[in-house]
Structures are given as structure tokens and as C-alpha cells.
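A.B. asks: just coords:
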């Protein structure tokens, strides 16, 4: 994917941009902490030599150095911990912000349709709470161990220049094996991502308050527990294999390191270094062995963190397929023309086939048809969540792909089948439609028939909604009224209602459509529904079947024609008779 120096440069740059002052302070403290062990080892050796020689002045001097080094170690550790904790929090926040900002740049819905891409996004999201922190921690450990080992190696070099290279070479096989092992660990994480997601899904189903009634009625809790267990066994088997290999690697490659230490120690002693030298070399090699082992381990874990940063970089550098043009339209209600439009989803499903129609400016039209007829796909193309596979969509005679996309969407307001239920206050839920507007949400709530809801909530429009943070829970119909209020709040020139009354009772539905007719005056409006009674007052009705436009006309004309619309009307009339 990326070379290691590219990965490291990106990771370091990311850390520095997250918190420049904290990063500088953190690395400065690492340098200071790295000098302390060498000072301790050197002072211990000098103390032993002074004691053997009976030199009281040297004992006092080197005793002071030893105590100073220990005191510095005690003071620097908590200070470094504080700076590292602050840096970790800032780094984690920066990663999460980067993920959100990048996802917001994808103007279309393609990331959610591409399984591999979405898998990467989910993996980045899951690990965002600890992977950036691990990068900071293990990068710090690598630098600290390396900087600590350097003066110790210089101490050892006093007894012979050949010893430092010998010690490093004896550690190299273990280091390379550790890096390769972390690559295997990352591949295991990537390979088991589907199992991990299924495990999360199973626990989410069983613990979800929204699904509690159904799981209890159908006694499906045991099914989900078994579903979880199957995926856990698959994930756990791969994890066990990696951990066994880790133990094997540690056992095999620690031998060259031990031989290198033993050879160095024996060779130095043969040179006759005296009591102080023996103490110094013993302490130096003991600490050096610990630091080199930590360095190797931290290098392996840093490699694991760099794989995460590679994934993050690849995601941040991915280019959206849907990009906006530069043209802007006049502010009036738009005319929309679908010209021989066909569309296939990334998995090859044909959703629309050769559709041509016109939405007249300032008039209300309707799309009807059975489920799966292509109505919602039509809306996605209208809002340019996708581009047509064939044909084109024209707005006031201009290809939609040439328009400023953000400006176009600001002219549209919509209620979708899967509308948002945000854990915010009622007021905020509505005003999300236009964050620049200053008008209160009250009028829009009244237009949506939710005025009574406001009066019933304990704190009125500022009441927190949803269970996520302990707010008031609403019924499905009440949530739909909130979504309708959100659509009304934006003063748009094109209104799109995709199954807007699915959760409403007949009386609320009738009131809503009466209000909608008033609000739609002077705007281009599109009603999408499979309930024909909801759209019979529309000026023009388009009938879809299996992705094709099969009929068009007004309610009376379509009934007289005796085609698909008339058949659907008859079936629905019999159902509700």
C-alpha cells in the first residue's frame, strides 16, 4: 500500500497536526527520560569503583548523581504520562473528526453500497477509540527505548567498539519476526472484520429496546446467541493461531539475543575491568537487554498501528465519485426532466429502465407503484445521490451533473422513508433542516400537526428526544411528524415526500395532505407513495412498475384507462372497504 517511510511520515505529520505543542513537549520529555538510565548505570559503576578505592569524595559526588537521576526518573514519568494522555485525546479526536469530515465530502451514497469500502469505514470507526492512541503510545515507546539504548550502547562501546553492533545484530532477527507477526495480526483483523461486525450486530439486536418486543414474542434470543457464538468461534480460532505463532516466534528468536548478551558479557570480563567495571557492565547490559526487548516489542506494535494509519490514509485520499459542477439556477421553482434514464446499482440490480418524464415547475406530481417499482431510486437520482447509468436528469434545461450540488440540494426539502430520529431536542431535530435559519421550530411543528406534541413534552420544544441520552421517546407517528416538520422548516422550492404518511393514522394523514397542498402552492412538489388515496389530488401521476414508467395522467384519466393504476386502485379500495 505505502512504503514504511511514507507511512511513518504520514503518522508523524498527523500527530504533529493534532497537537503541535503537546507533540513537541512529549518528544522533548522522551529525550530527557532516555538519558536517565545511562546516568543511573554510570553512577552505579562509579559508586562501586569509589567504594572499592575508599574515595569518600567520589562516593559523595557519584551518590549525588545517582540520587538526582532517580529523582528525575520519578518526576519525569508522571509528567510524561500527563502530556501523553492529553496528546492521545487530541489525536483520537482528530482521527474521528477526519473520518466525519471525509464522509461528509462524499456527496453520494456510493460508500454505503460498496461492501469493501464500507467495511474499511466500519473498521476505522471501530478502532478510532484506541488505534490513534496506540500509535502515540508505541511511537513514544520506540523513541524512548531507542534513545535510552543509545547512551547505554555508547557505555558498552567503551570496552570495545565491536560489542554494540554485535548486540544489535543479535536482536535483529527477533525484531524482523515481530514486525512480520504484526502484519499477520493486522491481516487477521481485516480477515475477521465480517465476523466482528456480525457479533456486534447480534448483541445489538438482543439488547435493542426497539426490537425487544419482537425478540421476546418469537423467542429469537437463543438464535442470536448461537449466531454470535458461531462467529466468535471463527474469529477466536484465527486469534488463537496468531497468538501461538507469537509465542513460538518469541521462543525461537530470543536465543540469538541471549547469545549476543552472553558473548559480550564474557568478552568484557576477560579484559579485566575491575570491580567498578564489572558492576557497570552488568548494570549496562541488564538495562540494555530490557530496552532492546522493549524496542523490539514496541516496533512490532508500532507496525500494527501504522497499518491502521495506512487504512486511514487510503480512506482520506479516496476521491468521491459524485462531484458538483459550478452552474447555479434561478431561485424559482425548478422544472425537472428525466430523459431516457436508466440506473443499475453497483451490485448489478437494474432499478430504472429508460424512464422519461417531466415535473412541471410550481405543480404537484406523484409517483406511485408497488414496492420495488423504482420510486425511491428515482428520488435518489433526483437528489443526485447517484448519477444515471444511462440518460440524464435536467433541471431547468441544465444537466444536473453540471450544477453546484450543494446549491441544488439547498433548494430541496424532503421526507424519506428512513427518516432521522436524532438524540437532540425537539427544536434541534427540526432546525437541522436549515442550520443558518433563525426562525423557531414552532410554525413548522404546527404545519406538521405536532403542536399538541410540543405541549405534552415536559420541557416543550427543548425536550431531549430518544433513549440514547435518556430523553423522551416518541411513537412512530410522532417521530414522522417531527420529520415532516423538519421538511417544512426549510423554505425549499422543491418538496419531495417519499412515503411521508406510512406511520400516520388516516385522520392525521388527511390533515397532513390538506396542509401539504397549501404549502406546495408555488413550489415544485413530488409525492411518492404506494397508497393511491394519498396522491389522487396530484395534478400529474406517474405509475411505475418493475423500474419502468408504464402510465401517466391524472387520477380520473388513469382510472378510465383501466390499466395498472386502475388495478392498484381497485385492489386498495377492496382492502379498505
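C.D. replies: Alright, I've got the coordinates. Since we're looking at a predicted model, the values are computed, not measured. Residues are numbered from 1 along each chain as shown.
A.B. asks: alpha carbons only for contacts and neighbour counts from here, please
C.D. replies: Noted.
A.B. asks: Could you list which residues are in contact with the most centrally placed residue in the chain?
C.D. replies: With distances taken as CA atoms, centre = their mean, the residue of the chain nearest its centroid is residue 125 (3.1 Å). By CA atoms under 8 Å, 6 or more residues apart in numbering, residue 125 lies in contact with 96, 99.
A.B. asks: For residue 26, the count of nearby residues, please.
C.D. replies: Residue 26 sits with 22 neighbouring residues when counted by other CA atoms under 10 Å.
A.B. asks: For it, give its distance to residue 136.
C.D. replies: The gap separating residue 26 from residue 136 is 10 Å, by CA to CA, to the nearest Å.
A.B. asks: Ok, residue 550 next?
C.D. replies: 60 Å.
A.B. asks: These two - which one has more neighbours?
C.D. replies: The residue with more neighbours, out of residue 550 and residue 136, is residue 136; 23 against 15, by other CA under 10 Å.
A.B. asks: Please list all residues in contact with that one.
C.D. replies: Shown in contact with residue 136 (CA under 8 Å, 6+ apart): 15, 84, 87-88.
A.B. asks: Okay, and it sits in which element?
C.D. replies: Under the criterion of DSSP states H and E, residue 136 resides in helix 131-157.
A.B. asks: again with residue 35
C.D. replies: helix 20-53.
A.B. asks: now the angle from the next helix or strand after that helix to helix 20-53?
C.D. replies: From helix 20-53 onward toward the C-terminus, using DSSP H and E, the following helix or strand is helix 56-105. Helix 56-105 and helix 20-53 are oriented at 160 degrees to each other (axes from the mean of the first three to the mean of the last three CA atoms, to 10 degrees).
A.B. asks: got another, please set it beside the one above:
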């Protein structure tokens, strides 16, 4: 199955944008049916009012002229009608603004929810770890709070403007059948030019997404608490400031060129539109001098020309801005329609009774790269504790991702179950499988919530189970040192406390234990810990893994003797398989790594015990 792509290098043409609009309108209506219906009605009323006002103004001017000539006209009625139309326009505008805000809020929530639901429907990591994803998801994240709102306003504005343009153009028919046709045709080039320039602006947005993301990264690094120590220690701020400034100036030069092109490109069309307007106005004055038009008709032409020009300008702006919003929704639908490589089967098979894990000729490589794991076969019986060791880059963490079905093998199978009941992991629901697995990763998530939420991770609280997880992980012992115990907020960004590496380790272990899973995985969990904390974690792991299938991934061998079995990986292949004693006796790679790390620990201990003279450490010898 092909890997999903979020980025489509071809831009939608006009037909494509209309398809996107046709898909978006029902979603907008479904988000707030009553509000959208009322807003459409108000847009229609608001669109007709300018034409009605122009006609009333014409009748009023002609009425004044008639009264001046000795005739009779009910000027009070005309004045009242004009005021009533103006008031109705004001009330409609205010009500539309209020209701539009409500409808846009609902549409925004619906759009953001669908993005989050789609993210939940991506069982694997292949999209999230694709570099192209980061540009596209930045566009989606930045646009989600405002694009639905803006598109709602744009669609309703377009409706009102189109109705107003048609009604005002219709009023110009009183001057001559050809007048509205000439006025509209003379302004169409300006409308099309402005739309093309908006297209250019969107194209530059897409092309510069990575550049702007990198630019923002330098600013983030300069202001982020997590980088503060290194920045101050190594005097990094001048470099960050220089890079941010240079990249910003380069980005601004690019965008300045776009803006200049927009300004220059629109001038010829502006001149043509102005010439057409001036010509029609001159014609109306000439006809009035000949007695073919009344003073009211001249006033009508002046007002109508101004309104048509303004409405076409507004129409062009709305179409241009609307096309930009539709481009965003195009990416939104690309994301919603993405078919993941790791997919939920149409008819998932039930989980087997036994949880033996079998890798059968598994090969896997990340997109565009050589295989990380090649033709790997491995059987882990239910209840066995297996340590997978090897140097960095051996493929250990990739193996864990495959076991968790964050990726599917490009070749081979991963089977679950005992003899006679084995099922391919691709044939079971990923969520059903993962509900039976608890894992502690090296790069575990540090949510800036309170301790309780960090353990529960959205699950309902079960007090006895929470107490067990806290006791077994050592979390209970550290709670008295926290101001509010389980309710202590973590993270300085929200006024909470920072936890040490060891404290975090206890918390994420409690998180894993709260699930009470049948399979326990530790993926390099002690990489950032000192040897004493590391030994404590492994002791806890040994106690907790009894009766469970347990997989420990590490490149540090200090505490792997507690495993029933040790697998040595090198360059994506299994090179050794046995107990600690068997592998030492074999004298292979494991024995070599064991001797090397044991010597390092021994030398460190001897060095500390000798307590050397600090001056000797500074000698040139």
C-alpha cells in the first residue's frame, strides 16, 4: 500500500476549487443549520438594500426638482422610506455579524475536531515521521483556528456582494440597457488580476513554509526555557539572533517581491476600470444636458458607479481571499482523505488467547532509506522476559515500533498467538492490540498536567489500581516531596514544578503499570539516568515483569542479567541469542560489550575511590 502524502505539489485549478467549495458548503451547513439559513437570508436582504436606497435617492432628487417646478411629491414618505431602508441595513448587518460569529465558532470546532479525529485514525507513525508532514501540519494547525471562521465570513460576504452587484447593476438599466454590461465588463480584468495575485500569495505561502518554520525555530530556541542553560553557557544568543535576523530579512525580501508584483500587476486593470467609470459618468452628464436624463438619474448613476466599483473590488478581494481559504481546505481534505499505510482491517480478527510474539522474516526500512531491519526472525513465548541489546543504530527501537504496529514490515510477518491460533498483527485492530501493551520509551511524553493526569492519561480513575501503580513504581515514595501530591502541576510554563529524571522515570513507570497490560516494553528507559537510578529501574522492572511478556531494549548491559533471554542485534540482524551466562561463554559480541562496559564501570569506581588530588587532573601529563 502506498504511503500517504499530505502535500500535493499541484495546485487546484478553478474547477478544483469549486469542488472543494462544493464539499465545504454542506459541512458549514451541518455545523449550524439554523444559523447558516438565517445568515443566508440576511445576506440576501443586505444585498438588495443598496439598490433600494439608490432608487429612493433618485426618486427623492426628482421629487425635489418636481416640487421646485411647482409640482407635488410626497417627500416625507420618500425620506421615511430611505431612513427605513438604512435602518434595516444597519440592523441586518449587526445581526449578521453576531450570528456569523456563532456559526463560525461552531464550524471552527467541527473542523478542528475532524482534524483531531483523523489524527486518531492514523494508527501508525509513517505520516508523523515524514518530513513533509511538518510543513503541511503547520499549515493546518495555524489555519484551523481562523480559516473556517474566515471562510464563513467570505462565503456570506460573497453572497451579499453578488446580490448587491446584480441589484445595483439592474438599477443602471434605467439609464440604458448597455450601461451595466459595459461597467461590469470594464471591471472584470481588475477582478481577475486581483484573484491571480491572491493565488500568487498562496503559492508563496506554500513555498516558504519550511523557511518560515526554520525561522520560527531560531526564535523559539532563543526564548525557550529548555534551551536557556546551553545558550548562556556557550554564548549562543548572538548566533541565534544573527541567524534569525538574516533569515527574516531573506524571507521578507521574497515576500516584498510578491507584494511589489501585486501592486504593479494591478495598476493597468485599475486604470481601465477607472476609464470605464469616467466614461459612463460623462455619458450620463451629457444625456442630462440634452434633457434625456433627470437629475435623479444622474445621482443614481453616480451612486451606482461608485457602488458597482466598490462591490466588484470587494468581490475580487473576497474571491481572492476565499480561494486562499479553499486552498487551505484543500489541504485539510487531503489530510482527511489520506489512507495510512498502517490501517485498521475492515473485519479485525479477535486477539488470541496466548500472546506469543513471532517475527517471521521481517524486513523494514524508513521511507527513502536502506532497510534498518533485514530478514529478522524471532520467537518470544508468552511470559518470557527478553532483553534486546546492541549498539546505537542496531535497529532495537525500530523493532519495538514494529511490535507496537506503528509501522508494518515491508517484507515478512509479525504474528501474535500460540501454535494453531497465530494471527498477523495486520489482521487485528491496532487499538485492541495496544490496549494489552504498556511501554516506557526513552523519549516519553512529559505532559504539563498534574501528576494524576500524567499517570491516568485520559483513563477513568480506579483508586486501587492507581495506588498499586504508584506503589510498585516508587511514585508513592516521592509524593510527600511534592507540594500537592498527586495534584501537583508539572512544568514551569504553567506555574508547576520540574521533576528530575529519576522522578519522571517513576511517573512514567506508574503510567505503564496503571494499564495492567499483558505485555510490558521498556525502550531505552534509563539512557538519561545515573547507574544507581538505572539499577533501581531494572529491579522494579524485574519484579513487575513476572507473569507478563516483557521486552527490554537497551545498549547498556549493567542490569540485563535479570532477563530470561538476551538477544544481540547488529545492523538490523540478530547475531546472538541466549542467556547471560551462555553469551559470555560464547565469547562473541555480547561478551565483548559486557567486558568493555564492565571495565568502564570498574574504572569509574576505582577513580572515585582513589579521590585524586584535583591539581593532578589539571596536569599536562
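C.D. replies: Thanks, I have it. Source: prediction; values computed, not measured.
A.B. asks: Mutual contacts of residue 26 and residue 136 of structure 1, please.
C.D. replies: With contacts taken as CA under 8 Å, 6+ apart, residue 26 of structure 1 and residue 136 have residue 84 as neighbours in common.
A.B. asks: Could you find the counterpart of residue 581 of structure 2 in structure 1?
C.D. replies: Superposed on structure 1 with TM-score structural alignment, residue 581 of structure 2 falls opposite residue 556.
A.B. asks: same check, this time on residue 561 of structure 2
C.D. replies: When structure 1 is aligned by TM-score structural alignment, residue 561 of structure 2 is paired with residue 536.
A.B. asks: Then residue 237 of structure 2?
C.D. replies: The equivalent of residue 237 of structure 2 in structure 1 is residue 221 (alignment by TM-score structural alignment).
A.B. asks: Pretty sure residue 465 of structure 2 sits against residue 514.
C.D. replies: Yes: judged on CA atoms under 8 Å, residue 465 of structure 2 makes contact with residue 514 at a distance of 6.2 Å.
A.B. asks: Looking at these two, which has the bigger crowd around it?
C.D. replies: Legend: neighbour count by other CA under 10 Å for residue 465 of structure 2 and residue 514, higher for residue 514 (25 against 14).
A.B. asks: Now check structure 1 for the residue matching that one.
C.D. replies: Counting by TM-score structural alignment, residue 514 of structure 2 lines up with residue 489 in structure 1.
A.B. asks: quick one, what contacts its match?
C.D. replies: By CA under 8 Å, 6+ apart, the neighbours of residue 489 of structure 1 are 430-431, 433-434, 441, 444.
A.B. asks: a markdown table for those residues, including secondary structure?
C.D. replies: What follows is the contacts of residue 489 of structure 1, written out as a markdown table (DSSP: H, G, I helix; E, B strand; the rest coil):
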| residue | secondary structure |
| --- | --- |
| 430 | helix |
| 431 | helix |
| 433 | coil |
| 434 | coil |
| 441 | coil |
| 444 | helix |
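A.B. asks: picking up where we left off before, put together JSON lines for the contacts of residue 136 of structure 1, with distance to residue 182 of structure 1 and neighbour count on each row.
C.D. replies: JSON lines is the format used below for those (distance: CA to CA, whole Å; neighbours: other CA atoms under 10 Å):
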{"residue": "15", "distance to residue 182 of structure 1": "21", "neighbour count": "23"}
{"residue": "84", "distance to residue 182 of structure 1": "24", "neighbour count": "21"}
{"residue": "87", "distance to residue 182 of structure 1": "24", "neighbour count": "25"}
{"residue": "88", "distance to residue 182 of structure 1": "22", "neighbour count": "26"}
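A.B. asks: May I have the secondary structure class of residue 385 of structure 1?
C.D. replies: coil.
A.B. asks: what number of residues lie near it?
C.D. replies: By other CA under 10 Å, 16 other residues sit near residue 385 of structure 1.
A.B. asks: what residue of structure 2 takes the place of it?
C.D. replies: Residue correspondence to structure 2 (TM-score structural alignment): residue 385 of structure 1 is matched to residue 406.
A.B. asks: Report the separation between that match and residue 126 of structure 2.
C.D. replies: 8 Å.
A.B. asks: part of a strand, is residue 128 of structure 2?
C.D. replies: No: counting by three-state DSSP, residue 128 of structure 2 is not part of a strand but coil.
A.B. asks: how about the nearest residue to it, chain neighbours excluded?
C.D. replies: residue 134 (7.7 Å; CA to CA, 6 or more residues apart in numbering).
A.B. asks: which SSE is the one you found in?
C.D. replies: Residue-wise, residue 134 of structure 2 maps onto helix 131-143 under DSSP H and E.
A.B. asks: cool, residue 195 of structure 1 as well?
C.D. replies: helix 193-207.
A.B. asks: Relative to structure 2, what is the average displacement of that helix?
C.D. replies: Here the mean offset of helix 193-207 of structure 1 against structure 2 after fitting is 1.0 Å, by mean CA distance after the TM-score superposition for structure 1.
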